[in-house]
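[1] coordinates only, sequence not included:
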């Protein structure tokens, strides 16, 4: 069975509260000759998941600006998807799961109020 779009996740039930930890790694694009280029393809972040009871890694595209949230800031995933990569072995296959999302955003981020200019004479 092949799920071309991965497995869509109910993020609240699957992950529960998510807390930002740190940037884990940047995956770079390979040049035609197999060497690693300076171009970043995606970034993977460590997030603490209450629902999973452990740290999870989530990758987002490099087109999204680098996330540098405070440690333990509550975040949410935008359109997360789980998928797998299988590697053939002598006895069958090893399967690794991974999570990708369109973005990682601060949860319940409220707009910062802009001060209104004070008028004299009132």
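    Received it, and whenever you're ready, just let me know what you need. Note that the structure is predicted; figures quoted are calculated from it, not measured.
[2] CA only for contacts and neighbour counts going forward, please
    Will do.
[3] all helices for this protein, in order.
    For the chain, applying DSSP state H gives helices covering 11-15.
[4] number of residues surrounding residue 80?
    Neighbours of residue 80 under the rule other CA atoms under 10 Å: 21.
[5] next, the distance between the ends of stretch 91-111.
    55 Å (CA to CA, to the nearest Å).
[6] hmm, who's touching it?
    For stretch 91-111, the external contacting residues (CA atoms under 8 Å, 6 or more residues apart in numbering) are 57-61, 64, 67, 69, 73-88.
[7] stretch 35-51 too?
    Contacts of stretch 35-51 (CA under 8 Å, 6+ apart): 13-31, 54-63, 66.
[8] also this one, for the comparison:
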């Protein structure tokens, strides 16, 4: 799979129904050659934001693909979703651009 971009962030709701500043989860677009299309993968908000270069190869940590079924007047509509614990660079030693793990020279890692 290849990294494309952050698609959206889902925020928690406050008790009064308004949107809070706290992020619940993030969804990223990844190009999947097996599916021959873009797929969306959701990871928890406590994982750092992924800002990888476009088209860099990535892999999913503990991916889960599942469905959600919603009944309507025509029957049932089924949607697929994919979630994972994290999205990491594939073969980290071969690719540059991992801004989360590589600090500029002379600066400590965060």
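    Thanks, I have the structure now. All of these numbers come straight from a predicted model, not from anything done at the bench.
[9] which ones among the contacts of stretch 35-51 of the first structure are found in strands?
    When DSSP state E defines the strands, the subset of the contacts of stretch 35-51 of the first structure inside them is 18-30, 54-61.
[10] and the residue nearest the centre of the first structure, how far is that from residue 106 of the first structure?
    Geometric centre of the first structure, nearest residue: residue 58, 3.7 Å, by CA atoms, centre = their mean. Computed with CA to CA, the distance linking residue 58 of the first structure and residue 106 of the first structure is 15 Å.
[11] quick revisit: what's the residue nearest to the centre of the first structure aligned with over in the second structure?
    Counting by TM-score structural alignment, residue 58 of the first structure corresponds to residue 41 in the second structure.
[12] and its match, what does it touch?
    With contact set as CA under 8 Å, 6+ apart, residue 41 of the second structure has these partners: 27, 28, 29, 30, 81, 82, 83, 84.
[13] same thing but 10 Å
    Contact partners of residue 41 of the second structure, counting by CA atoms under 10 Å, 6 or more residues apart in numbering, are 6-7, 26-30, 60, 63-65, 81-87.
[14] residue 91 of the second structure: neighbour count?
    10.
[15] and the strands in the second structure?
    Under DSSP E, the second structure gives strands at 2-13, 19-32, 37-44, 58-61, 64-72, 75-83, 86-89.
[16] and those, which is most packed in?
    Sort the strands of the second structure by mean neighbour count, taking mean count of other CA atoms under 10 Å, and strand 86-89 sits at the top with a mean of 20.
[17] can you put the strands of the second structure in CSV and add distance to residue 102 of the second structure?
    As requested, the strands of the second structure are exported to CSV (distance: least, CA to CA, whole Å):
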stretch, distance to residue 102 of the second structure
strand 2-13, 18
strand 19-32, 21
strand 37-44, 21
strand 58-61, 16
strand 64-72, 28
strand 75-83, 25
strand 86-89, 12
